[in-house]
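Asks: next comes the sequence, and after it the predicted model I'd like to discuss.
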Amino acid sequence: MEPKIRGAICMNAHPKGCAEETRRQIRWTQDYFSHHKASKKLERVLVIGASTGYGLASRIAAAFGYGAATIGVSFEKEPSEKRPATPGWYNTRTFDEEAKKAGIPALSFNGDAFSNEMRAKVGDALKSLGGPADLVIYSLASGVRTDPADGTLYRSALKPLGEVYKAKSVDFINGRLGEVEIAPATEEERRATVKVMGGEDWRLWIDYLGAQGLLAPDVKTVAYSYIGPEVTHAVYREGTIGSAKKDLEETAKGLNKELSASGGGAYVSVNKAVVTRASAVIPVVSLYISLLFKVMKQKGVHEGCIEQMVRLFSQRLYGSNEAMPVDTEGRIRIDDWEMREDIQKEVSSLWEKVDDENIDELADLAGYREDFLKIHGFSVPGVDYDAEVDFLNI
């Protein structure tokens, strides 16, 4: 079985590779907390968007670092005898098996996280686990959302606002540089993107759980975001996605005001750029990440999803400080190493120099490709890729 890649999308997933990569993150977490004692025990943690990337890493950190019973919500295609599942299906099954071995309660739901029906299922699950959630992670990455209020389907758009966007990009498979040109979004596309990726659904989840008495008095809830460098702002921070993320931040401020009255809090965590199924399709980002990886690895501060989330938990959410360390906008900045002045200065310099002749020297395209393949279960050490594959099992 080999990866089937079309553009920036891998069309298949290797069951055993996905399983082994999930186990690697679990082992890394267990090893970290064998040397760094967790500051507290978490009882119950809900992760909405729990099957890949930062969501999966958050669930692993909560369960195998803080001993929490976890509930994970995701939407993944199941396998058939002829076709593999999407990567998150195998990741989730592996997580459930490893949690069971470790005696850690874990309940996983595969379905529409935007629906009222899923909220009700999760509410019942929390009750079955014995009480309210100590932590709610919101890590959905979806291109579509059906509004539960009226059934309207919204589709997000990855576009700039106001002007045509032109910039360098790279085909990370063949290593060829090119220029992307993206027409600006309409106002309708911008509003739809906010509907899908903004804070409305996060608010619905917290309001529902609160009304059901399923939020601990000191509950923390965190949604994930990204800001990044100036070179990506037009298509990201100042584009349609940026409008959605700003809405997410405004939602956090409102939720924080409400939850802080009883000792809780709501935050947006701005995370580091990593290779995910979502980030791989954003023009320009693959080139920026490849250059960033080169610099951060040279400086010894490179992190993947699990390293980022363990640092978020241990040094921010449940660190030694009584007050949550946030920036002037109330955001947690776990992208602090990425956005260091010296690192950004070097990346900017490389951006100006990179071309088809020197890209392998200046950028870590090999590392980018490896991470891209790993999130689909390929290029994972210890997996026999010549063996027959059973799509139904891991």
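Replies: Here it is on my side, so go on.
Asks: going forward, measure contacts between C-alpha atoms and count neighbours the same way
Replies: Fine.
Asks: can you pull out the strands in the chain?
Replies: In the chain, the strands defined using DSSP state E lie at 5-6, 9-10, 44-48, 69-74, 106-110, 133-138, 144-146, 153-155, 165-171, 176-182, 215-225, 265-270, 332-333.
Asks: quick one: A323 from Q308, how far?
Replies: Using C-alpha to C-alpha, to the nearest Å, we find A323 at a distance of 20 Å from Q308.
Asks: which one of those two has more residues nearby?
Replies: A direct count of neighbours by other C-alpha atoms under 10 Å for A323 and Q308 places Q308 higher, at 19 against 10.
Asks: show me the contacts for that one.
Replies: Q308 is in contact with 271-272, 334, counting by C-alpha atoms under 8 Å, 6 or more residues apart in numbering.
Asks: now, of these, which are buried?
Replies: In those, burial by neighbour count holds for 271-272, 334, counting by 16 or more other C-alpha atoms under 10 Å.
Asks: count of neighbours near P87?
Replies: Applying other C-alpha under 10 Å, we find 25 other residues in the vicinity of P87.
Asks: quick one, what contacts it?
Replies: The contact partners of P87, by C-alpha under 8 Å, 6+ apart, come to 12-15, 18, 52, 76, 375-377.
Asks: burial check on E81, number of neighbours?
Replies: 9.
Asks: if you could redo that for K101, that was the one I meant.
Replies: Counted with other C-alpha under 10 Å, the neighbours of K101 add up to 10.
Asks: ok, it - contacts?
Replies: Per C-alpha under 8 Å, 6+ apart, neighbours of K101: none.
Asks: kindly report the same for Y318.
Replies: By C-alpha under 8 Å, 6+ apart, the neighbours of Y318 are 39-40.
Asks: second structure follows, compare the two:
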Amino acid sequence: MVIKPKIRGFICTNAHPVGCAKSVENQINYVKSQNVKAKAEIEGPKNVLVIGCSTGYGLASRITSAFGFGAKTLGICFEKEPSERKTGTAGWYNTAAFHEQAKAEGLYAETMNGDAFSDEIKKAAIKKIKKDLGQVDLIIYSLASPRRTDPDTGEVYKSTLKPVGQGYTTKTYDTDKDKVHDITLEPANQDEIDQTVKVMGGEDWERWMVMLNEAGVVSENAKTTAYTYIGKELTWPIYGQATIGLAKEDLDRAATAIIDKLKGKNVSANVSSLKALVTQASSAIPVMPLYISLIYKVMKEEGTHEGCIEQIEGLFTSCLYAKAPATDDMNRYHMEGKETNDATQAKIKALWDKVTQDNFHELSDYAGYHHEFLNLFGFDIQGVDYEADVNPVVDWS
């Protein structure tokens, strides 16, 4: 079939297998070009578990581990398989492409497709690690989901994107209607806050680490990190000082708990704060399409723009595998400084104050935002013939 993007709201409901494969190839080539083993100050990972491995920062982490350090990788994701009549998800095709590239280079790569919040997947992953790897020395936690079923109670929790304390009115950009307008968000109630923390906080990360440790599959001096975005003034009301921000703060609690519960293994657990990028998760958050369009404009002009793979390659070489990595008072790693420094933020704030419906496309880099949005699903990637007839059915063998 000839596959064209089908966009509905903030998501694309289909994906292009050849485009996704090309995107994965491009990221692999970037990592290979960086000679990360030489840049890292200490020995890199050997056996890596990536929880949320199929898109965005999780995929970039798996690529960096495998093609930068030669690590064996076990991935966990929750993706939809294609059929003869319907494409699979982008994550499905990304994973298939990763497997193909890894196999070609003799790298171990296995992936489990299922609900990472469930104990069934955790137990299956432990069994696989025992059989194939023995132990893991790096555990990446990179999940983004709107809901979570509690494995103890069976209760389903749903996340909410709302401010906390009081309502908030700000600018946003409606990608469907190509319209800059004001949006008013009502404050979350306590139940909405609690449910969001249950879904997006650190409880599941901590559960993974405890179960892995109790099963004896975490190596001495292992490392684990969970990804977050903290942002600055323009995004704090909807991100940092909001339901999602409180959930992300719970990652700090979990990191401390993991260190304490696994102290016999001398495990390091850090939250890693990364820059704002176009991802399937960020596209759903009010304000973020407008904010990201503006930061792309400023950072490209400054020559500081980075994508997922550049951020993660830097995280591995300057933080995870550095001799004395810098952390803040909450023991977090920070890779977002090129975005959040005062000078860059002042430029973004100036554009934010000026931007209107009439000048949005002039003042922003929405073209760049939309290009990267399409890239998430394998579209608008150089070197791909989008008029060609392609088979949507691709497997992970």
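Replies: Perfect, I can see it now. Computed from a predicted model, the values in this text were never measured in an experiment.
Asks: going by distance to A266 of the first structure, which of the contacts of P87 of the first structure wins?
Replies: The nearest member of the contacts of P87 of the first structure to A266 of the first structure, counting by C-alpha to C-alpha, is T52 at 22.4 Å.
Asks: what's the closest of the contacts of Q308 of the first structure to L56 of the first structure?
Replies: N271 (14.3 Å).
Asks: corresponding residue for that closest one in the second structure?
Replies: Matched by TM-score structural alignment, N271 of the first structure corresponds to L274 in the second structure.
Asks: what sits against its match?
Replies: The contact partners of L274 of the second structure, taken as C-alpha under 8 Å, 6+ apart, are 227-230, 311, 334-336.
Asks: try it again with 10 Å
Replies: Contacts for L274 of the second structure (C-alpha atoms under 10 Å, 6 or more residues apart in numbering) come out as 57, 227-231, 308, 311-312, 315, 333-337, 339.
Asks: by neighbours, which of these wins?
Replies: Neighbour counts for the contacts of L274 of the second structure peak at I312, which has 28 neighbours (criterion: other C-alpha under 10 Å).
Asks: follow-up on the earlier one: just put the contacts of Q308 of the first structure in JSON lines and tack on distance to G111 of the first structure.
Replies: Converted to JSON lines, those look like this (distance: C-alpha to C-alpha, whole Å):
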{"residue": "N271", "distance to G111 of the first structure": "26"}
{"residue": "K272", "distance to G111 of the first structure": "28"}
{"residue": "I334", "distance to G111 of the first structure": "30"}
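Asks: in the second structure, which helix is the longest?
Replies: Longest helix in the second structure, counting residues (DSSP state H): helix 243-261.
Asks: count of residues packed around the residue mapped onto T256 of the second structure from the first structure?
Replies: Under the alignment (TM-score structural alignment), T256 of the second structure pairs with K253 of the first structure. Neighbours of K253 of the first structure under the rule other C-alpha under 10 Å: 18.
Asks: K253 of the first structure touches R331, doesn't it?
Replies: Yes - using C-alpha atoms under 10 Å, K253 of the first structure is in contact with R331, at 9.4 Å.
Asks: list the residues that contact both of these two?
Replies: Common neighbours of K253 of the first structure and R331 (C-alpha under 10 Å, 6+ apart) are 266-268.
Asks: before we move on, the earlier item: quick one: closest of the strands of the first structure to R83 of the first structure.
Replies: R83 of the first structure sits nearest to strand 9-10 of all those, at 13.5 Å, using C-alpha to C-alpha.
Asks: which residues of the second structure does the closest one align to?
Replies: Aligned by TM-score structural alignment, strand 9-10 of the first structure corresponds to residues 11-12 of the second structure.
Asks: check contacts around E258 of the first structure.
Replies: Counting by C-alpha under 10 Å, 6+ apart, E258 of the first structure touches 252, 264-266.
Asks: my read: A116 of the second structure touches W208, true?
Replies: Yes - because the distance of 9.0 Å satisfies C-alpha under 10 Å, A116 of the second structure is recorded as touching W208.
Asks: what is in contact with the two at once?
Replies: Contact with both A116 of the second structure and W208 is made by residues 51, 122, according to C-alpha under 10 Å, 6+ apart.
Asks: what is the neighbour count of the closest residue to V354 of the first structure other than its chain neighbours?
Replies: Setting aside the residues directly before and after it, V354 of the first structure is nearest to L362 in space (C-alpha to C-alpha, 6 or more residues apart in numbering), at 6.6 Å. Using other C-alpha under 10 Å, the number of residues around L362 of the first structure comes to 19.
Asks: got it, and G114 of the second structure?
Replies: G114 of the second structure has 15 nearby residues by other C-alpha under 10 Å.
Asks: what's the match for W236 of the second structure in the first structure?
Replies: So, by TM-score structural alignment, W236 of the second structure is matched to H233.
Asks: distance of its match from W351 of the first structure?
Replies: H233 of the first structure sits 15 Å away from W351 of the first structure, going by C-alpha to C-alpha.
Asks: show me which of the two is the more surrounded one.
Replies: W351 (19 against 15).
Asks: and the residue nearest to the match of W236 of the second structure when sequence neighbours are not counted, what is it in contact with?
Replies: Spatial nearest neighbour of H233 of the first structure, chain neighbours left out: G239 (7.2 Å); criterion: C-alpha to C-alpha, 6+ apart. Applying C-alpha under 10 Å, 6+ apart, one finds that G239 of the first structure lies in contact with 157-163, 165, 184-185, 190, 193, 232-233, 245.
Asks: narrow those residues to those in helices?
Replies: With helices taken from DSSP H, the overlap with the contacts of G239 of the first structure comprises 190, 193, 232-233, 245.
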